[in-house]
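Asker: Predicted model, plus sequence, below.
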Amino acid sequence: MKSRGIVKLFFSTLGIGAIITIIIGFALQWERYQELFVSFDVLEILSVAFWFTGVGFIFSVISQMGFVVYLTIHRFALEILKSFSLWNSIQVVLILFVLFDLVYLRYIAFGNGESVVPFLWLPLFILLFGAAVAYTKHQQSSKNTFVSALFLMVVISVIEWFPALRVNEESWLYLMLFPLLGCNAYQLLVLPRFIEKKKGKSTAAM
């Protein structure tokens, strides 16, 4: 990838993270900020939006770091294992392991004897959203990228989400999760556009 493509991808992903964080931030605390829109307090609205923008930039950078790390791991795994099917099998096991732990460990830590059901829907949402993105990636690629894309959307996203998981404060869980998923999905789907092409074929690894 040329340096120009890297810069474009970096800043466009920053924008995606900021936009999603602003929308989710206002939505999560709408009762608190509703009065600002009713009274049309532009300066206060811009001030809050500016704060959410900064937070979104941070989430976006975390997402981009995770994306680069995964691309590196993906390439090394293929070189070491010498088998695409074996690497896919390992990724499937890790996806299931992470989803199970996301339910079980959170329930053990924060369940307080309550039903496990409330701890199921976020992992289920991540899986379904990740599967939709992975299917889209598979459709746009000539290679079998479904498992690798799902691994990124589930395992890498959960690892990036870990700071909010430790706190387990509901608004921060959602505020961090949606920008991470959005940024990861964006990078995964638009990466081929930023890859230098040779002889009409993309050199993308995924």
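Answerer: Received the coordinates, thanks. A quick note: this is a predicted structure, and the numbers were derived from the prediction, not measured.

Asker: Only C-alpha atoms from now on, for both contacts and neighbour counts.
Answerer: Fine.

Asker: measure the most centrally placed residue in the chain to residue 49 for me?
Answerer: The residue lying closest to the centre of the chain (Cα atoms, centre = their mean) is residue 181, at 2.6 Å. Between residue 181 and residue 49 the computed distance is 20 Å (Cα to Cα, to the nearest Å).

Asker: Please compare the first structure with the one that follows:
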Amino acid sequence: MTSRNWVNLFLTTLVIGAVTTGVVGFIVRWSEFQQLLNDFSIMEFLSILLWLMGVGLIFSILSQMGFFAYLTVHRFGLGIFRSLWNAVQFILIAFVLFDLVYFRFNSFAEKGESILPYLGLAGIVLIAGLVTAFLKAKQTNKDAFIPALFFMVVVTVIEWVPVLRVNEHSWLYLMLFPLLICNAYQLLVLHKLNQKSIEERKALDRNIKANKKAQKKPSNA
């Protein structure tokens, strides 16, 4: 990927993270925002919204760190496990989803509390992963399905760990959706940016060769 396309990906993902967190924060903390609007506290309303968008920038950077870390891990996995890498990723996906439900339920559930909310959060992650992986496989090839699902499930949960450990309800959703959207965006746009970078390099090489040929032509003077 060329540096220009990488910067474009970085900045676009930052914007997506900030906007998504602002929107999700508005929904999750609606009662607080509604009270400010009722009191005509516009400046305070805007300050909280800007704060949420600033938090979204942090979520976006965390998402991008996870994305580029996964690209490295994926290469190592292919080198070490070769044809078994997809099977290893599938096992890890199942393991992470199980842990996401089992350990959270054992750690935070109160006596008599249903397991359904814990299954629901894992279900959101899995459904988002399946949809993104299907789109990725459709845009590229079927071999991309398991790696895309692994990234969307396993890497997203790892990025989500700081809030999972606290288990504060509003923060769970405030962090989850921006991470899912930023991760999905990077995954789905990566091959397009790589192709664009290849075309830009080819165009640059053609221009360099054309300039060299022009310089070698004898002068008419």
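Answerer: Sure, I can see it. Keep in mind that what you see is a predicted model, and the values were worked out from it rather than measured.

Asker: Can you give me the TM-score here?
Answerer: Superposed pair, TM-score by TM-score structural alignment, normalised by the length of the first structure: 0.91. Supporting alignment: 199 aligned residues with a Cα RMSD of 1.8 Å.

Asker: just to revisit the earlier point, could you measure from the residue nearest to the centre of the first structure over to residue 84 of the first structure?
Answerer: Here the criterion is Cα to Cα. By it, residue 181 of the first structure lies 25 Å from residue 84 of the first structure.

Asker: Can you identify each of the strands in the first structure by residue range?
Answerer: Using DSSP state E, the strands of the first structure run over 197-198, 201-202.

Asker: Might you report the residue contacts of residue 67 of the first structure?
Answerer: 152, 156, 184, 187 (Cα atoms under 8 Å, 6 or more residues apart in numbering).

Asker: so which two of these are the farthest from each other?
Answerer: Spanning the widest gap among the contacts of residue 67 of the first structure are 156 and 187, at 12.9 Å by Cα to Cα.

Asker: related to what we said a few turns ago, please identify the most buried of the strands of the first structure.
Answerer: Counting by mean count of other Cα atoms under 10 Å, strand 201-202 has the highest mean neighbour count of these, with a mean of 12.

Asker: How far away from the center of its chain is it?
Answerer: In terms of Cα atoms, centre = their mean, to the nearest Å, the centre of strand 201-202 of the first structure is set 25 Å apart from its chain centre.

Asker: what residues does it touch?
Answerer: Residues from elsewhere that reach strand 201-202 of the first structure (Cα under 8 Å, 6+ apart): 192, 195, 196.

Asker: show me where the second structure has helices.
Answerer: With DSSP state H as the criterion, the second structure has helices at 3-28, 30-38, 42-81, 85-108, 116-139, 145-150, 156-166, 169-216.

Asker: Quick check: which of those helices is buried the most?
Answerer: helix 145-150 comes out most buried of the helices of the second structure by mean count of other Cα under 10 Å, with a mean of 23.

Asker: Just tell me the aligned range of that helix in the first structure.
Answerer: Mapping helix 145-150 of the second structure onto the first structure (TM-score structural alignment) gives residues 146-151.

Asker: mean shift between that stretch and the second structure?
Answerer: Following superposition, stretch 146-151 of the first structure is found to deviate from the second structure by 0.4 Å on average (mean Cα distance after the TM-score superposition for the first structure).

Asker: for stretch 50-68 of the first structure, same thing?
Answerer: Stretch 50-68 of the first structure, aligned to the second structure and superposed, deviates on average by 0.5 Å (mean Cα distance after the TM-score superposition for the first structure).

Asker: how far does that stretch sit from the chain's center?
Answerer: 10 Å.

Asker: cool, and stretch 161-181 of the first structure?
Answerer: 11 Å.

Asker: Not counting its own residues, what contacts that stretch?
Answerer: Contact partners of stretch 161-181 of the first structure, identified using Cα under 8 Å, 6+ apart, comprise 16-18, 20-21, 24-25, 28, 56, 59-60, 62-63, 153, 157, 160.

Asker: and if we set it to 6 Å?
Answerer: The contact list for stretch 161-181 of the first structure (Cα atoms under 6 Å, 6 or more residues apart in numbering) reads 17, 20, 21, 63.
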